[in-house]
Each structure stands twice: as C-alpha cells, then as structure tokens.
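In: following is a predicted model, sequence given first.
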Amino acid sequence: MRVRMTGLAGAAAVAALLVGAAPASAAPGDASAYGARLHVTLLGSPAVTAEPFAAADANGRGQNTFAGVDLTGILKTGVINASASRDENSGGVHSRASTADVRLDLLAKATGKISAELVEADCAATQKGLTGKAKLVGVDLGKLGRVDADPAPNTKLDVQLAGVKIAEVVFNEQIRNNDGSLTVNAIHIRLLQGVLGSIGTGDVIISSATCGPAGLPIPMASGAGLWIGLGLLGAAAAPAAAVALRRRASLNAA
C-alpha cells in the first residue's frame, strides 16, 4: 500500500508542477494599436491633448473604429480603424492602424497643408522575430518634399521656417522598446522646443501599432498543450507504477 501511495504522490507532484508552471511559462505576447494621439502647445494657445483614438488591444477590445478627428488648426481625419490580435496556438501577435483622409494643418505656416488619403502602420511578432512597416497612400507634403509610399524605417524630413528648423517629421518610425516589443508610428511630428521661430512644442502621432515579443507557441493549459502535458505526466508516472507492480508481484509470490 505504501508503495502504491508513493507512486500516486509522485504523479500528483508532476501534475501540480505542470499546471502551476503553465500560466507563467506559456503567457503569450501582447499587441495594441491606435489611429492618432497628440499633445501640443502652440504659441499663444492652451495645450491640446487628445488621447489615442480608436485604441485596440489584444487583451481587451481587439477591434475599434472612430468616425474621425477634427481639431481646428491642428489635425483632421476621416475614419480610423485599429485592430490587435493574438494567435493562442502559435503565440504570435499582430496589430494594425489605418487613418483615412488625413489633413495636417499644424505645419501649414512652414510647409502648406500636408495631406494623405491613407496612413497605415503594421506590426507583427512571431517566433522568428518582429517586423513592422508603414504605408502611405496619396501623400501631399507641400513644401516639405517627397516620401515613398513604403518609406524606409525612420525616414525623417526637417521642417524649416525662415531658414530655422522648427520641427521634424518621421515616417515609418520604428522603436525597439525595453520590454522587447516593437512600436511602428506611420507618421510622428515633433515640434522643437526653444528654437527661434518655433510655432510651439509637442508631438502628433498618426497610426501607431505595437506588438510582441511573441509568446510561447503552445499554451500548456489548453488545446494541444494539454495533451503534451498529459503525455509528460504519463511518462513521469510510468516508472513509479512499474516499480509498484514488481514489488506487489514479489509480495504475492512470497
């Protein structure tokens, strides 16, 4: 009887180890996205702060839509769509934000009005790593210059007024975060503080997606991971069960 109880106790210990380890070792990655966010203070005007529009998150609202932003003298957009998802089987995550009919009046004094038919940011994390990209459709940068429809990561154009740099615009900005995730900002405008001729300070981000790193490929607590866990449990318990049977057979023979 003692031997049989020992075998069951060993099996229970292995089971507890598997179940207890599952949440920590199989936690998947995260992903999020939004269409626009800004915090600017223009000269002679109060600060304007707008929280992320159409925010989506793989752990909450996976898809979100916003009818459009209308901030006079700063930014106007059409429909914003954002999505963030996680594949529980592979551990991969994906996020995307798209902002339609963008019109940026913030820099009009220096560049004229900047506009785009569509501004997209895309981010994906798999077991192979993280990738991100931005796509710009129908972009008109006025006096600022030109940029490709698929700009290279961290493409930057300087904004000057009367020969003085007052801002910079980054296209396909890619930021590697300390937690291992990747953030892709399709357009990021930075107003430079404390420069002669400055129109103000702050940041405007249009279409942002963050993802990764990917989680473990198979959650231990469900699906295929559960069958793997049960298989490991059986393999661990088998030697103890075999010893118990041999000892029982010896006792019966005696």
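Out: Yes, it's here.
In: C-alpha from now on. contacts and neighbour counts both.
Out: OK.
In: what comes up buried for the longest helix anywhere in the chain?
Out: The residue-count maximum for a helix in the chain (DSSP state H) belongs to helix 223-253. Within helix 223-253, the residues that qualify as buried by neighbour count (16 or more other CA atoms under 10 Å) are 225-226, 229, 233, 236-237, 240-241, 244.
In: can you give me the neighbour number for Gly35?
Out: Neighbour count for Gly35, taken as other CA atoms under 10 Å: 35.
In: check contacts around it.
Out: With contacts defined as CA atoms under 8 Å, 6 or more residues apart in numbering, the neighbours of Gly35 are 52-55, 80-82, 97-99, 206-208.
In: out of those residues, which is nearest to Thr111?
Out: Of all the contacts of Gly35, the one with the least separation from Thr111 (CA to CA) is Ile206, at 17.8 Å.
In: residues in contact with the closest one?
Out: If a contact means CA under 8 Å, 6+ apart, then Ile206 has 35-37, 99, 119, 185-188 as its contacts.
In: residues of the helix or strand Lys109 falls within that come out buried?
Out: Under the criterion DSSP states H and E, the helix or strand holding Lys109 is helix 108-111. Neighbour-count burial for helix 108-111 flags 110-111 (criterion: 16+ other CA under 10 Å).
In: coming back round to it: and the longest helix of the chain, what does it pack onto?
Out: On a contact count with 3 or more CA pairs under 8 Å, 6 or more residues apart in numbering; DSSP states H and E, helix 223-253 meets helix 2-25.
In: next up, a second structure to put side by side with the first:
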Amino acid sequence: MKKTHLLRRAGLLGAVVAGVVLAGAVPASAAAGDGSAYGVKADVKLLGADAVQAGPFSAASTAGPEKMSLAKVDLPGILVAGAINTEAKRDAESGAVSSKASTADVRLPLLEGALGKVGVKLIEAKCSATQKGVQGSSTFAKADLGSLGEIPVTPAANTTLKVGLGDINVATVILNEQIKNKDGSLTVNALHVKLLGAALQPLGSGDVIVSSATCGPAGLPMPLASGAGLWIAFGVLGAIAVPIGTRITRNRRRATA
C-alpha cells in the first residue's frame, strides 16, 4: 500500500509540474511593449510663407528599424540641425523597452527675431519602461536660448518658457516635455516650440519638436514555456522527481528484503 501511495503521489506531482509548463505555453493576452524615437518634426505656418510639414526625421521603432541616423536637417527659416541618432529596442526576456534620440548642433532661426541667437550643441531625449514603471529625461549640452538665458543641463519635466515679441506672447518653449499617454506609455520631447498664432500672428502657428522618445508600457516577461523559461520548468520538474524516485526505490528494496 505504501509503495502504491508513493507512486500515485509522484504521478500527481508530475502532472502538476507538467500543467505549469503547459500553462506557460499559452500566448500572453497583452501585446509586447512598444518604443519609438525621432530627431526632428515640424508642422508650422509662418507669417507670409507656405505651411511646412516635415518629419519625423530619423525615426526608429521597436518594430524596426531599431536604429537610425541622419547627417543633417535644414528647414529654411525654421530649424537647422546636424547629426541625428535614434534608437528604440525591446528586451524579449524581461519585456523592458528603451528609446532615445539625440540631435546635434541645433539652431532655431524661427525664434531669432524674438530671442536673438538660439543654438544648442546637443539635445537628447530618452525613456525606459520596465515592470516597475516608465520614466524619462532630457539633456541639453551648451544651450544658448538668447534672451531666455541659461537653462539647466537636465531640466525638470515640462519646464515652460514664454517667448515675447514686444508686448505679444508669440511662442512657448517646453523643455523636457513629458506626456503620459492613455495606453500607459510615456512620450518625452526634449524641446517643443509652440507658435501661438495669437493677435496679429507676428511669427505664425504650429509646432517644432526636437529629439523625441516614446516608451512602454513594458511588455510581459518571457513566457515560462518558451526559450530559457522552458528549461527552468524542466529543472523544477527534475528537482521534484529525483527525491520522489529515490524514496520509491528505497521502499522497493525494503519490500524485497
């Protein structure tokens, strides 16, 4: 009776572990995390000029291509930028997502009438999404925003600066703009210039974004029954089965004796 009981117990435990392995093979119900990044995007209508819709330039995505680069962007009267490098990637095992965009040697002729010379050596946006949450940041190297003065290397989220021309507020400059999207993802726009188009529209209307990264939410970790997860499951099965098998063998020997 004792031997039969142990055999049944071994079979039951084996079935439980097998059930765990099979459960892990069921496809996840949530889609894997997504990420994207780009260097420059403009959608503006300047006073006395045609509307300009350009970009996103050097766009990367977790869906591919994961890395992109561009030597230069020149939008006359709006923006001039040097090298752009972007990246968006997803870790298949952890589900983590990371994106970043860097744009070098940025000038904004768009704002020079109101602020004087405006230039930044490097503008970078980055974000990351893990099972703990999503976070992002922006970095500015050697930034000169004319009459707006110096800005921090790493501005606080959604730092907002007003641009005036005489007594008229013509634009808003947002540094390290962070937008929480409805799907749980986070978009980080390192620099966002918003032309307000108010009063007599001394500049115009529209938006210019430099260095943007979007992350998450993170995807589910690697399923138990795929890749390394499958070997982990078999390891658990082996760890349980070996002691049980040893007990059954010992009982058989005692019965024979």
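Out: Perfect, thanks for sending it. Here the structure is a predicted model, which is why all the values come from computation and not from measurement.
In: and the TM-score between them?
Out: TM-score for the superposed pair, counting by TM-score structural alignment, normalised by the length of the first structure: 0.81. Supporting figures: 226 aligned residues with a CA RMSD of 2.5 Å.
In: that older thread, quick one: the helix holding Lys109 of the first structure to the second structure mean distance?
Out: When the second structure is overlaid, helix 108-111 of the first structure sits 0.8 Å from its aligned residues on average, using mean CA distance after the TM-score superposition for the first structure.
In: so that helix matches what in the second structure?
Out: Residues 112-115 of the second structure are the counterpart of helix 108-111 of the first structure, counting by TM-score structural alignment.
In: ditto for stretch 165-179 of the first structure
Out: Counting by TM-score structural alignment, stretch 165-179 of the first structure lines up with residues 169-183 of the second structure.
In: distance between the matching stretch and the chain's centre?
Out: Here the centre of mass of C-alpha atoms in stretch 169-183 of the second structure, compared against the chain's by CA atoms, centre = their mean, to the nearest Å, lies 17 Å away.
In: which residues sit against that stretch?
Out: Contacts of stretch 169-183 of the second structure from elsewhere in the structure, counted by CA under 8 Å, 6+ apart, are 125, 136-139, 154-164, 186-198, 201-203, 217.
In: which residues in the stretch 51-200 of the second structure form strands?
Out: Secondary structure of the stretch 51-200 of the second structure (DSSP state E, counting those that start in this stretch): strands at 51-57, 60-61, 67-70, 73-75, 79-81, 84-90, 97-107, 119-130, 133-144, 159-165, 168-180, 186-196.
In: tell me what the shortest one is packed against?
Out: With contacts defined as 3+ CA pairs under 8 Å, 6+ apart, strand 60-61 of the second structure has these neighbours: strand 35-46, strand 67-70, strand 84-90.
In: so which of those strands gets nearest Leu7 of the second structure?
Out: Nearest of these (CA to CA): strand 84-90, 45.2 Å.
In: to which residue of the first structure is Ser94 of the second structure aligned?
Out: Under the pairing rule here (TM-score structural alignment), the equivalent of Ser94 of the second structure within the first structure is Ser90.
In: contacts only, for that match.
Out: Ser90 of the first structure sits in contact with 126-127, 215-218, where contact means CA under 8 Å, 6+ apart.
In: just how off-centre is stretch 96-109 of the first structure within its chain?
Out: Computed by CA atoms, centre = their mean, the separation of stretch 96-109 of the first structure from the middle of its chain amounts to 22 Å.
In: how about stretch 88-102 of the second structure?
Out: When distances are taken as CA atoms, centre = their mean, stretch 88-102 of the second structure is centred 6 Å away from the chain's centroid.
In: just the buried subset of the contacts of stretch 169-183 of the second structure, written out for PyMOL, thanks.
Out: Those of the contacts of stretch 169-183 of the second structure that meet the burial criterion (16+ other CA under 10 Å) are gathered into one PyMOL selection, given here:
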select buried, resi 125+136+137+138+139+155+157+158+160+163+186+187+188+189+190+191+192+193+194+195+196+197+201+202+203+217
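In: leaving out chain neighbours, which residue sits closest to His39 of the first structure?
Out: In this structure, His39 of the first structure finds its nearest non-sequential neighbour in Thr49, 4.3 Å apart by CA to CA, 6 or more residues apart in numbering.
In: what does that neighbour align to in the second structure?
Out: In the second structure, the residue matched to Thr49 of the first structure (TM-score structural alignment) is Gln53.
In: surely its match and Val44 touch.
Out: Yes - in this structure Gln53 of the second structure lies within contact range of Val44 using CA atoms under 8 Å: 6.6 Å.
In: which one's more surrounded, these two?
Out: For Gln53 of the second structure against Val44, the residue with the higher neighbour count under other CA under 10 Å is Val44, and the figures read 21 against 14.
In: the more buried one matches what in the first structure?
Out: Alignment note: Val44 of the second structure maps to Val40 in the first structure; criterion TM-score structural alignment.
In: now do the same contact list for that match.
Out: Neighbour list for Val40 of the first structure: 47-49, 200-204 [criterion: CA under 8 Å, 6+ apart].
In: if we use 7 Å, what do you get?
Out: 47-49, 201-203 (CA atoms under 7 Å, 6 or more residues apart in numbering).
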